[in-house]
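Engineer: with the sequence up front, the predicted model follows.
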Amino acid sequence: MATIPVTGGTGTLGREVTDRLRTDGHEVRVLSRRSQPYAVDLRDGTGLGAAVDGVDTIVHCATQPRGGDDTAAGHNEAAKRAGVPHPVHVSIVGVDRVPLGYYRVKRQVEQMVEDSGLGCTILRSTQFHDLVLRVLAAAARLPVMPLPAGVRLQSIDTGEVADRLAELAVAGPAERVPEMGGPEVQELPELARAYLRATGKRRPLVPEPLTGKA
């Protein structure tokens, strides 16, 4: 059995990855800014040395959705410093095609991992169901429900991605592995109407045209 640190181990995906690895008998070090005994700040490296001491694999689930993802720089630096041969990184399907700022940052992070000189594994996934739910719930707070026009989603259950990451963590470096997506492609208005039915709300849907390259 292996000792595997999971960055962002208290987050939506990190918690499930941690559970899978522990169920399989591995020792997991949960890395986040508040978790003990491995309280780690990936932005400045605080606590990283002890957290990655003696491990062969790091699973990187931490991210910063609001702004640049400098957590990955800390993750990579920790892996290099500890001589960890196998960082496992989760990314997003379409980061090399969708012209959104956050996606561009995620692609830069992928490149950073690929160029690190370490034997890495990168898994791209579509959005999680819970993210779609949060987006729709936020839109439904208004008297009308604004939705970006022409958007389709193929969201996936977080647990399925966690299962795959747990498998990849104990396998050898595989570079970029096949992408994961949910079972069905759905139009955003279709999902919005399903949300409104489920919550008993009534809102007119207002399509908002995307601008620029998006």
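Structural biologist: Alright, I've got the coordinates. Only a predicted model underlies this, so the values are computations on that prediction, with no experimental measurement involved.

Engineer: please make it C-alpha for all contacts and neighbour counts, starting now.
Structural biologist: Fine.

Engineer: elements contacting the longest strand anywhere in the chain?
Structural biologist: In the chain, with assignment by DSSP state E, the single longest strand is strand 86-92. Judged by 3 or more Cα pairs under 8 Å, 6 or more residues apart in numbering; DSSP states H and E, the packing partners of strand 86-92 are strand 57-60, helix 101-114, strand 121-125, helix 158-170.

Engineer: now mean neighbour count and distance to Gly83 too, for the ones you listed, in a markdown table please.
Structural biologist: Listed next are those as a markdown table, based on neighbours: other Cα atoms under 10 Å; distance: least, Cα to Cα, whole Å:
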| stretch | mean neighbour count | distance to Gly83 |
| --- | --- | --- |
| strand 57-60 | 26 | 10 |
| helix 101-114 | 18 | 14 |
| strand 121-125 | 22 | 16 |
| helix 158-170 | 20 | 16 |
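
Engineer: before we go on, here's another structure to hold up against the first:
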Amino acid sequence: MSTVVVTGGTGTLGREVVRHLVEDGHDVVVTSRSATPSVWDSARTVQVDYRSPGTLRTAFEGADAIVHCATRVSGRRGGDVDLTGRVLDAARHTGCGNLVYISIVGVDRIPLRYYRTKIEAERLIEDSGLPWTILRTTQFHQLVIRLLNALTRPPLALVPDLSVQPIAAAEVGARLAELATARPAGRVPDMGGPEILAVPDLARRYLEAIGRHRLVRPIRLFGSVYKGFRAGHHLAPANASGTITFQEYLNARMRSPR
């Protein structure tokens, strides 16, 4: 049995990591900015201020591994890079045996501001002197749903003519839990969803599922970010290890209580 700390353990992905670790019998500590307890009784939640080295060091004390899921979606000062740097400082102080980091396929090839912070955070980890493991994945089903919900609100839904490879957060959580309880592995193979699908097609499926009537029109965008997505740099066709399809996720979401 290992002791594993999960930063951001109350978030979409963090909850899944915690669930798998608990089910496998590991001692789990969840760090969170809020006092919201973990949904798992056997996991201990510690409220931390990520700007305070003391609270992080206390939370990390005795950890065999740290899974760093906490994030700040900001490319400005105080964003993901600063957050990761503070986590690394605390991890060094407590002698962490494996720092596991979740990243995104294409962060080194698509010049999106948030992606730039993720690749910079990766480099901080690689140069930290700590044993580390980095996993890059494609987009979560939940993110795709949020995007589709926003795009299909107007009567005419203008949808980027792109493809995505959505993956279930539950499957990524299982993989991170596995990596956290294994030896540090450096950069591991990317992890992608089971299908590569056109966003306009996903928009039509989503509209049908929620009963919203909209005309969907694919559009081409411009710029270096769009060019990177058009080239498929955010996809991992050779690593389609996910098994839960978007349609299966959507169907389950529609069946669940709101």
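Structural biologist: All right, it came through fine. Keep in mind that what you see is a predicted model, and the values were worked out from it rather than measured.

Engineer: before we move on, back to that, average offset of the longest strand of the first structure relative to the second structure?
Structural biologist: In this overlay with the second structure, the average offset of strand 86-92 of the first structure from its partner residues is 0.5 Å by mean Cα distance after the TM-score superposition for the first structure.

Engineer: quick one: that strand aligns where in the second structure?
Structural biologist: Counting by TM-score structural alignment, strand 86-92 of the first structure lines up with residues 98-104 of the second structure.

Engineer: from Leu13 of the first structure, how far out is Asp163 of the first structure?
Structural biologist: Taking Cα to Cα, to the nearest Å as the measure, Asp163 of the first structure falls 10 Å from Leu13 of the first structure.

Engineer: can you give me the strands for the first structure?
Structural biologist: In the first structure, the segments counted as strands under DSSP E are 3-7, 27-31, 57-60, 86-92, 121-125, 145-148, 152-153, 175-176, 186-187, 205-208.

Engineer: thinking again about what came up before, among the helices and strands packed on strand 86-92 of the first structure, which comes closest to Ala39 of the first structure?
Structural biologist: The closest approach between Ala39 of the first structure and any of those, judged by Cα to Cα, belongs to strand 57-60 at 15.0 Å.

Engineer: got a list of contacts for that closest one?
Structural biologist: When contacts are defined by Cα atoms under 8 Å, 6 or more residues apart in numbering, strand 57-60 of the first structure is touched by residues 3-8, 52, 72, 75, 79, 84-90, 165, 169-170.

Engineer: where in the second structure does that strand align, residue-wise?
Structural biologist: So in the second structure, the equivalent range for strand 57-60 of the first structure is 65-68, judged by TM-score structural alignment.

Engineer: average offset of the matching stretch relative to the first structure?
Structural biologist: Superposed on the first structure, stretch 65-68 of the second structure shows a mean distance to its aligned partners of 0.5 Å (mean Cα distance after the TM-score superposition for the first structure).

Engineer: count of neighbours near the counterpart of Arg153 of the second structure in the first structure?
Structural biologist: Superposed on the first structure with TM-score structural alignment, Arg153 of the second structure falls opposite Arg141. Around Arg141 of the first structure there are 11 other residues, counting by other Cα atoms under 10 Å.

Engineer: swap in the one 10 residues further on?
Structural biologist: Taking other Cα under 10 Å as the neighbour definition, Val151 of the first structure ends up with a count of 13.

Engineer: got JSON lines for the strands of the first structure, with distance to Arg193 of the first structure too?
Structural biologist: Compiled in JSON lines, these are given as follows (distance: least, Cα to Cα, whole Å):
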{"stretch": "strand 3-7", "distance to Arg193 of the first structure": "36"}
{"stretch": "strand 27-31", "distance to Arg193 of the first structure": "38"}
{"stretch": "strand 57-60", "distance to Arg193 of the first structure": "35"}
{"stretch": "strand 86-92", "distance to Arg193 of the first structure": "25"}
{"stretch": "strand 121-125", "distance to Arg193 of the first structure": "25"}
{"stretch": "strand 145-148", "distance to Arg193 of the first structure": "10"}
{"stretch": "strand 152-153", "distance to Arg193 of the first structure": "14"}
{"stretch": "strand 175-176", "distance to Arg193 of the first structure": "36"}
{"stretch": "strand 186-187", "distance to Arg193 of the first structure": "10"}
{"stretch": "strand 205-208", "distance to Arg193 of the first structure": "8"}
